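In: I'll drop the sequence and a predicted model, then ask my questions.
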Amino acid sequence: MTVLLVAGGTGQAGSAVVREALARGFSVRSLSRKAPPPSVALDGVEYVSADAATGEGLAAALDGVDVVVDTLEGRGGAAQKRFAEAGRRLLAASHGSGVRRAVMVSVAQCDELPIGYYRSKAAKELVYREAKLPTAIVRASQFHSLLDSIFRSTERLRIVPSVRAARLQPIDVRDVARALVDTASEEFSGHSMRTVSGPETRPLRDFADEWREATGSRARVLELPLPGTFGRYFSEERNLAPGTEFGTITFSEWLAGRGEGPANLF
C-alpha cells in the first residue's frame, strides 16, 4: 500500500487531503508540529510531529513514505520569510528518505501580486521546480472559507465588504484536496504545475449578496474602490485563471453545508 504523508495535515487543506487520501485507500501519515488530541484525530491516520522550518524530526517522519503532499502554510511575516527554506528542508529530507515524488499546494496567480504571502508562495514554487525528486505544484484559487472570513470581518459594523470591479473564482477545499490526491496518485517525472479553480467566476458583489442572504445578515454590502497595485490587479483580472475550472462545489452549496469538514482558513 502506498504511504502518503501530508505535511501540514492538521490544517484546512491538509486535513481535507488526509480525508480524501483515506477514502482512496492510501496509508496516510499526517505531519505537523504538534499531533492533534485524540478527540479530533481520525481513525486510520498516523500522526507524527516534525518541524520543516528547522528540520527537526523530518527524517523519522518521512521514513517509509512514498509520496509527500505539502500543504504547509506560512502566514505571519517571520513564517513567510522561512517558508521557502522550510520547503527546501522538506524536499531534501524526502529525497534522502527515498520518497518518489512530492506535490505542493500553492495559490493561483501568486506571481501576479507583490505581497508577502504571495511572494512566499512563488519562492517556494521555485524550490519545488529545482528539487532533485519529481515534483508537482497545484495552484488553487481562493477558498470559499476565505470569502466567508472577509464578509464576516466587518459585520459587527453592519457592513459586508466588497471590491468594485473584482471578479473571483473561489473553490471548495474538498475539490482542492481531490486535485492534490489526483496528482499524488500519478507516476510522473520532472516538474509540473497546474491550476484549479471553482465552477463559477462572478463579481465579488454577487458572492457578498449570496453570503448575506444565506447567513441572514442585516449588514449592507459596501462596494469599495481599490486603488494602486491592488486595484489594477483586480481591474485587469490578473487574479483569474480562465479555463482552469475544476471544482464542482459552488459557494452557495458551501454556505448551505459550511458546518461540514474543517473550518480553518487557507
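Out: Received, thanks. Values in this document were obtained by computation on a predicted structure and should not be read as measured data.

In: C-alpha from now on. contacts and neighbour counts both.
Out: Fine.

In: Quick one: the helices in this protein, in order.
Out: 12-23, 58-62, 77-97, 116-129, 144-152, 173-185, 204-215, 228-235, 251-256 (DSSP state H).

In: Please identify which of the ones you listed is closest to Ser192.
Out: Evaluated with CA to CA, the helices of the chain place helix 116-129 nearest to Ser192, the distance being 7.7 Å.

In: tell me which residues in that closest one are buried?
Out: Across helix 116-129, burial judged by 16 or more other CA atoms under 10 Å covers 117-125, 127-129.

In: Would you mind putting those into CSV with distance to Glu223 alongside?
Out: Converted to CSV, these look like this (distance: CA to CA, whole Å):
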residue, distance to Glu223
Tyr117, 24
Tyr118, 24
Arg119, 27
Ser120, 29
Lys121, 29
Ala122, 30
Ala123, 33
Lys124, 34
Glu125, 34
Val127, 38
Tyr128, 38
Arg129, 39
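
In: farthest pair in the residues you listed?
Out: Largest pairwise distance in those, by CA to CA, is 18.8 Å, between Tyr117 and Arg129.

In: For burial, what's the neighbour tally of Ala92?
Out: Ala92: 18 surrounding residues under other CA atoms under 10 Å.

In: Ser27 versus that one, what's the distance?
Out: 22 Å (CA to CA, to the nearest Å).

In: Equivalent analysis for Arg158, please.
Out: 47 Å.

In: which of the two has more neighbours?
Out: Shown here are Arg158 and Ser27; by other CA under 10 Å, Ser27 has more neighbours (18 against 14).

In: residues contacting Tyr53?
Out: Residue 53: Ala, not Tyr. 82-83, 85-87, 89 (CA atoms under 8 Å, 6 or more residues apart in numbering).

In: ok, second structure coming up, stack it against the first:
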Amino acid sequence: MKIVIIGGTGLIGSKTADRLRKQGHEVIAAAPNTGVNTITGEGLAEALAGAAVVIDLANSPSFEDKAVLEFFETSGRNLMAAEKAAGVKHHIALSIVGVDRLPDSGYMRAKVAQEKIIRESGLPYTIVHSTQFMEFLSGIAQSGTIGDTVHLSPAYVQPIASDDVADNMAAFATAAPVNGIVEISGPERVRLNELVARYLKAMGDARKVTADPDALYFGARLEDGSLVSDNNPRLGRITFEQWFATAARK
C-alpha cells in the first residue's frame, strides 16, 4: 500500500515511515526538503498519485497566532483538495489532547481550524489526539524560565514518548478510518511542574522549578484537566524513566 506522510522527515514522521516500510508498504516522506510543499502545492499531486493513505504530521514553522492559523488552514485545504483528486481513501491527522479546551492559545485555535477542514472534507478520516511528547520537556522548561527559575503550571500532563506515538500512527495507517477522534497518552499522569523538575534534575540542570498556576502554556492558562484525557485513551508503554534512559540525551 502506498502511504504518504506529510512532515515525513520530522521526529514522528521519520519513525512512522520506518515502521511502515518494515511492514512492506511504499512510504513517501513528503516535506519541503523532499520537494513537496502543502502551502504552495509544489509536488503535492505527484506525491499523492496512487496513494491509499495520507498521514498529516506537518507543523507550522511559526507559532505566531496569525501565521500558525494561516499555515494550518492553507495546508489543510490544499491537502484535502489534492487527496480528493488522487482518490485517497484515508486521511490521518495528528492533533492534541485538549485542543478544544484552550481557546486562548493561538496554536490550539489553529489546530481546531485544521480539524474542522478535515471533518468537512467528505474524506474518510481519523484524527489522533495525543498528549505532549516527552521530547518537548526541554522546550517547555525553557519557555517558563525567568533567570534561574522555571515557572510552570501545576496542571496535570500525561506525556508520551515519540516511539509510542509512531507505533500508534503506523497502526492507524493500516486500520479503517474511524471518522472521528481517537486519543493516545503516556502511561503516567503527573503535574507539569513536577515532571519538568524531575527532568531537569536528571539532566543535572540546576534551575529551580516553581508551581505557578498563572504561568501560561502556549498563551493559555491551564486547568488540572486541560491537557489530559479521560476518554479511554490508548496508553503508551514507555515510562519517563525508560525514555530518559534511552532517548533524552540524544
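Out: Received it, and whenever you're ready, just let me know what you need. Everything numeric here is computed off the predicted structure, so don't read it as measured data.

In: Superposed, what's their TM-score?
Out: Superposed pair, TM-score by TM-score structural alignment, normalised by the length of the second structure: 0.88. Supporting alignment: 243 aligned residues with a CA RMSD of 2.3 Å.

In: The first structure: matching residues for stretch 91-101 of the second structure?
Out: Matched against the first structure by TM-score structural alignment, stretch 91-101 of the second structure falls on residues 102-112.

In: ok, now stretch 161-170 of the second structure?
Out: With TM-score structural alignment as the criterion, stretch 161-170 of the second structure aligns to 172-181.

In: how deep is the equivalent of Gly87 of the first structure over in the second structure tucked in, by neighbour count?
Out: For Gly87 of the first structure, the aligned position in the second structure is Gly76, judged by TM-score structural alignment. A total of 24 residues lie near Gly76 of the second structure under the criterion other CA under 10 Å.

In: Gly76 of the second structure against Lys116, yeah?
Out: No - contact criterion CA atoms under 8 Å: Gly76 of the second structure and Lys116 do not qualify, at 9.4 Å.

In: Can you list which of the contacts of Ala53 of the first structure carry over to the second structure?
Out: With the contact criterion set to both residues aligned by TM-score structural alignment, their matches' CA atoms under 8 Å, the contacts of Ala53 of the first structure that also touch in the second structure are 82, 85-86, 89.

In: possible to save those residues as JSON lines with neighbour count and distance to Gly259 of the first structure?
Out: Listed next are these as JSON lines, based on neighbours: other CA atoms under 10 Å; distance: CA to CA, whole Å:
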{"residue": "Arg82", "neighbour count": "17", "distance to Gly259 of the first structure": "33"}
{"residue": "Glu85", "neighbour count": "19", "distance to Gly259 of the first structure": "35"}
{"residue": "Ala86", "neighbour count": "23", "distance to Gly259 of the first structure": "32"}
{"residue": "Arg89", "neighbour count": "19", "distance to Gly259 of the first structure": "35"}
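
In: ok, residues contacting stretch 169-177 of the first structure?
Out: By CA under 8 Å, 6+ apart, stretch 169-177 of the first structure touches 12-14, 16-17, 20, 140-144, 196-202, 240, 246-251, 254.

In: Only the buried subset of those residues, as a PyMOL command please.
Out: Provided next is the PyMOL selection string for whichever of those are buried by 16+ other CA under 10 Å:
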select buried, resi 12+13+14+16+17+20+140+141+142+143+144+196+197+198+199+200+201+240+246+247+249+250+251+254
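
In: Tell me the counterpart of Ala214 of the first structure in the second structure.
Out: Under TM-score structural alignment, Ala214 of the first structure pairs with Ala202 in the second structure.

In: For Phe240 of the second structure, see how far away that match is.
Out: From Ala202 of the second structure to Phe240 of the second structure the distance is 11 Å (CA to CA).

In: Check the separation of the first and last residues in stretch 55-74 of the first structure.
Out: End-to-end for stretch 55-74 of the first structure, by CA to CA: 15 Å.

In: in the second structure, what residues pair with that stretch?
Out: Going by TM-score structural alignment, stretch 55-74 of the first structure sits over residues 41-60 in the second structure.

In: And for the matching stretch, what's in contact with it?
Out: 1-8, 12-13, 28, 30, 35-38, 67-68, 71-72, 78-79, 82-83, 86-94, 169, 173.
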